[in-house]
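Student: Below is the structure, and that's it, no one-letter string:
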């Protein structure tokens, strides 16, 4: 029965070892397994299985997120540099987006100003033409004769 329990625990450890909360979830079980491992009256094969699950559980419980456990220093350094490059690239992309947004706003402001000037100029020209048309129709302009209605 104890062997079945140990195998079930091994399955749970396999399933949940990837979660960040793994150490907190299995801390009470690890404590109990530690007590059972210290018992002398347990058969050798069963004690080896218990010790195996306990050691594996303790290794996973002492896992620190962000730390690189790779024994190959060169590969570890390469991963670290690759991660730093990705981080810098994301930062640069963010800065470019901010710069683009700023440039867009400046161009939009200039475009609006030009549009307002054009509208004002168009309005003045139209007002002048309407004034001329009114003067012509009222007889102020022409061959010197007043128009009669």
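Tutor: Looks like it came in fine. No experiment lies behind these values; they were computed from the predicted model shown.
Student: going forward, measure contacts and count neighbours with C-alpha atoms only.
Tutor: Noted.
Student: Which parts of this structure are helices?
Tutor: 2-16, 22-37, 44-61, 73-138 (DSSP state H).
Student: Single out the most deeply packed of the ones you listed.
Tutor: When you average the neighbours per residue for each of the helices of the chain (mean count of other Cα atoms under 10 Å), helix 44-61 leads with a mean of 17.
Student: by contact count, what packs against that helix?
Tutor: When contacts are defined as 3 or more Cα pairs under 8 Å, 6 or more residues apart in numbering; DSSP states H and E, helix 44-61 sits against helix 2-16, helix 22-37.
Student: adding another structure so you can compare the two:
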């Protein structure tokens, strides 16, 4: 009989990262978490969580993506993202006045983009979010959401 090799599926393939900023002026808080699983040497599945508490609202975004590297630094990614409104000042004002406001359902987006790992602790990416459900939850920075919106984001991350 041939020898079997039992490669550990989690120990070598599972990875995690994250950070949290200290409390800002007016009690703002921001945190990020990433959990990933390498399917192959160049393909991974990642789930992230972005928690943001601003002065006027509190939100949680949860993207689930597949990431494919081309070469050692360039990659493309695609997936879905849920955006939840946890609290808002508008809702808090209504609660104080004993008014029941309807809960805004989470926004569901398709997302896709391209990224580049400049060095081990520095990455840049460009992504597009396209809303695919009929939620009225606006993107952060918008005043309203009247339909199926889209968003272009240029971002980066530097770990020090």
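Tutor: Yep, it's here. Since we're looking at a predicted model, the values are computed, not measured.
Student: Superposing both, give me the TM-score.
Tutor: Superposed pair, TM-score by TM-score structural alignment, normalised by the length of structure 1: 0.20. Supporting alignment: 52 aligned residues with a Cα RMSD of 4.8 Å.
Student: returning to that earlier point: how about the helices and strands packed on helix 44-61 of structure 1, which one is nearest residue 60 of structure 1?
Tutor: With Cα to Cα, the closest approach to residue 60 of structure 1 among the helices and strands packed on helix 44-61 of structure 1 belongs to helix 22-37: 7.0 Å.
Student: ok, residues contacting that closest one?
Tutor: 16, 47, 50-51, 54, 57-58, 60-62 (Cα atoms under 8 Å, 6 or more residues apart in numbering).
Student: okay, those in TSV with distance to residue 115 of structure 1 next?
Tutor: Below are those laid out as TSV (distance: Cα to Cα, whole Å):
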residue	distance to residue 115 of structure 1
16	63
47	85
50	80
51	80
54	76
57	71
58	71
60	66
61	66
62	66
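Student: out of the residues you listed, which one sits closest to residue 6 of structure 1?
Tutor: For the contacts of helix 22-37 of structure 1, the nearest to residue 6 of structure 1 is residue 50 (6.4 Å; Cα to Cα).
Student: show me the contacts for residue 55 of structure 1.
Tutor: Neighbours of residue 55 of structure 1 in contact, by Cα under 8 Å, 6+ apart: none.
Student: Residue 19 of structure 2: neighbour count?
Tutor: Burial of residue 19 of structure 2 is recorded as 12 neighbouring residues (other Cα atoms under 10 Å).
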